[in-house]
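Mind looking at a prediction? Sequence and model below.
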Amino acid sequence: MEQPDHDLVRSNFHIAMFPWFAMGHLTPFLHLSNELAARGHRITFLLPKKAQTKLQHLNHHPHLITFHSITVPHVEGLPKGAETASEIPLSSIHFLTIAMDRTRDQIHDFLNASAADPKHIIDMIVFDLAHWIPDIARGLGIKSIYYGVICAAVYAAALVPAPECNSVPVTVTEERQRRNPPPPYPSSTVVMTRDYEVRSLIAIREPCGEGVTFYQRVITSTKECDAFCLRTCRELEGDFCDYLEAKYQKPVLLTGPVLGLNKIPQQLEDRWAEWFGGFEAGSVVFCAVGSQWIFEKDQFQEVLLGFELTGLPFLVALKPPLGCETIEEALPDGFEERVRGRGVVFGGWVQQPLILSHPAVGCFVHHCGFGSMWESLLSKKQIVLVPQWPDQILGTKLMAKELKAAVEVEREESGWISKESLKEAIKSVMDTESEVGVMVKRNHEKWREIVSEAGFMGGYVDRFVQNLKQIV
């Protein structure tokens, strides 16, 4: 690997990174770290010990990016030794945020020690859910940079300063009445409308740590930080960014999507290469919904039956449902025999970017996590979305209603996903004669060309670095 000019390195930033202890936050922070290191900046990445082993292979500049271990204290309610969100059920996230907050002294001591050593002075710290970072950083003369790794539309629709949002609503009706984004909100389609969608928003004002809600964490962080930054681009979300600047009365800096796709492994695992190799181009449906979504058993089985009903070959990457240790024990009766040779349900990690690049894949069904959203947009595969959490629901509205580049699976008012609705959504994009499929493919291609243009992503990072120089 080519070594940087050390005189240049000394003239550049030394940046600390402290993301929330979940892979969906740790990974994009490391992608940003790689981009900054490629431009000569030094990074100290503060993270739990267990997460280091999962991220080490993504550190493309080990001479400039150093991992610094944080000891995650045990909190009653957390499984012993748990350090990251992927190790615990969603019901325990509250306790993990308490544990993160109790690392405050460690972070302070690290930053304070760096301030005393001219060779290791930290210029800024980039963070997200640790809302106390600006207070610590300010006292040490360090700039604090809030980095949001989800859609700008999510912040605009649900996370703008509003006094009435500091209390927890009692009913869905109350939540709906006060969750219409205040004017001049720029979209009539990227909004929560159905009961199950509105219910998901209530969670942002429930306890998320000791004496603080998720909403309060984000609002405190974004108001108190020295710079409010988002992992998006103006081409897709410019109107939402303008709206946020007006509501927060501060600039919103953009990094672009920062996906790290230029460094992905070049070889698909043999078992998947062989399996996909048995199907025609564009015929396979691939589904992945992230590491934290675990279905109830009945919903898990209904979803699998929906894939079966398509009559298409499929690979579905899902964790075993609640109450089940293995995928096999949760499968519908007779399912394995009926789909043998064309359908696989896999409970482990898969090489998502490489699978998406395989010519046999024609459709990607996912939860619209922000990383998956961008990976699907940059691919040539048809997109079907099955969101669960507020950020995913609003991201889905952006993709399906605003950009018209994807199809959302219709749910019942309870939030139930029927096998028929899943089948219909997939068939609507995979049927070559479908008007819907033709429309979303055309729009998808238009947006893919825009964001795939040479220099597009690198240009965003370059401008982001220039903005940081002005702040420091």
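Everything's here; your move. Every value quoted in this text rests on a predicted model; they were computed, and no experiment measured them.

C-alpha only now, for contacts and for neighbours.
OK.

and residue 154, how many residues sit next to it?
Residue 154: 20 surrounding residues under other C-alpha atoms under 10 Å.

again, but for residue 269
Residues near residue 269, counting by other C-alpha under 10 Å, number 12.

Distance-wise, check residue 95 relative to residue 304.
In this view, residue 95 and residue 304 are 32 Å apart by C-alpha to C-alpha, to the nearest Å.

likewise residue 227?
According to C-alpha to C-alpha, residue 227 and residue 304 sit 44 Å apart.

before we move on, what about residue 245?
Taking C-alpha to C-alpha as the measure, residue 245 falls 43 Å from residue 304.

higher neighbour count, the two?
When residue 245 and residue 304 are compared for neighbours, residue 304 comes out ahead with 20 against 15, by other C-alpha under 10 Å.

residues touching the more buried one, list them.
Counting by C-alpha atoms under 8 Å, 6 or more residues apart in numbering, residue 304 touches 331-332, 419.

Break down the chain into its strands, ranges please.
14-18, 42-48, 65-70, 124-127, 143-148, 227-230, 252-254, 284-288, 314-317, 343-346, 361-366, 382-385, 407-408 (DSSP state E).

Show me the contacts of residue 304 that map onto helices.
Using DSSP state H, the members of the contacts of residue 304 that fall in helices are residue 419.

try it against this one:
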Amino acid sequence: MYRSYVGGDPDGKFLRDGFLDNLTSWGLVVNSFGDLEGVYLEHLRKEMGHTRVWAVGPVKPIEQSGPTTRGGPSSVSADSITSWLDKCDDNKVVYVCFGSLAVLRNDQMEALALGLERSGGSFVWSIKEPTHVEGGYGRVPHGFEDRVAGRGLVIKGWAPQVLILNHRAVGAFLTHCGWNLVLESVTSGVPILAWPMGADQFINATLLEQLKDDDRAERQRAKQLAALRATVDGGSSVKDVESLIAHLVALGAAICK
């Protein structure tokens, strides 16, 4: 995104300035954890010339207000989704979601729908309304929902993603590899089928790529355990939060002198 900046583009300039401002920051706080991105965190410390880089993730979404209200309305209630998944076998459902910004072209929608239909498998497909693009995007093929009734659940609007990913029936996640989705998948122990589309998503997909001779389920389980270890007492992310607080307290004291 930084390298693709073209002079005169206000959106591109905003993003470019943000990257440059990050490099001049007093410190960086990132939603990640050492076992996942230790090499890159060390690179940031080297580039910035100090150790004030804290990985405090995975940061879990706040859902006190209910899983369906966090991001907007939904065509299917959380209770209905849970009831539907409860009827499915363990690890047999593919969850499909491309986040809140990425929207498929209509020809991509048709190709994905055809693949899901012909697969014969169970799936949950979360489809966001294409609010930031013109026509030609996000259209569910005519008759698709009727043809897959019983084994396919289509959610239009906001999906309670954490609830879905943590359900025993979900065995794979087809996604564009946005960072929030990646972390939620890792902490849920659900393997990702990567379909990166832009920005950091190609790097994220590469980061999560499995070696050919690895057992995918065991590899994903290891990532899940590493993420959980990072957020318990004594874990790397907890230590980084404590370090961040200590630095802020010291900074505040120095300013007040």
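It's in. Just so you know, these numbers come straight off a predicted model, no measurement behind them.

ok, back up a step: mean neighbour count and distance to residue 267 of structure 1 for the strands of structure 1 - can I get that in CSV?
Output for the strands of structure 1, formatted as CSV (neighbours: other C-alpha atoms under 10 Å; distance: least, C-alpha to C-alpha, whole Å):
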stretch, mean neighbour count, distance to residue 267 of structure 1
strand 14-18, 24, 30
strand 42-48, 22, 28
strand 65-70, 18, 25
strand 124-127, 24, 33
strand 143-148, 26, 31
strand 227-230, 22, 31
strand 252-254, 21, 32
strand 284-288, 23, 18
strand 314-317, 22, 18
strand 343-346, 18, 19
strand 361-366, 25, 16
strand 382-385, 29, 23
strand 407-408, 24, 30
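
quick one: residue 87 of structure 2 from residue 79 of structure 2, how far?
Relative to residue 79 of structure 2, and taking C-alpha to C-alpha, residue 87 of structure 2 is found at 13 Å.

got it, and residue 154 of structure 2?
Residue 154 of structure 2 is 15 Å from residue 79 of structure 2, by C-alpha to C-alpha.

before we move on, the earlier item: now the buried members of the contacts of residue 304 of structure 1.
Neighbour counting with 16 or more other C-alpha atoms under 10 Å marks 331, 419 as buried within the contacts of residue 304 of structure 1.

ok, so of the contacts of residue 304 of structure 1, who is nearest residue 200 of structure 1?
In terms of C-alpha to C-alpha, no member of these lies closer to residue 200 of structure 1 than residue 419, at 22.1 Å.

and the closest residue to the closest one other than its chain neighbours, what does it touch?
Closest residue in space to residue 419 of structure 1, ignoring its immediate chain neighbours: residue 306 at 3.8 Å, by C-alpha to C-alpha, 6 or more residues apart in numbering. Residue 306 of structure 1 makes contacts with 418-423, as judged by C-alpha under 8 Å, 6+ apart.

same thing with residue 201 of structure 2?
Residue 201 of structure 2 is in contact with 176-179, counting by C-alpha under 8 Å, 6+ apart.

and the end-to-end length of stretch 38-58 of structure 2?
So stretch 38-58 of structure 2: terminal residues 14 Å apart, C-alpha to C-alpha.

Would you map the helices across the stretch 301-450 of structure 1?
With helices called from DSSP state H, counting those that start in this stretch, the stretch 301-450 of structure 1 shows them at 335-339, 352-356, 370-378, 390-397, 419-430, 435-452.
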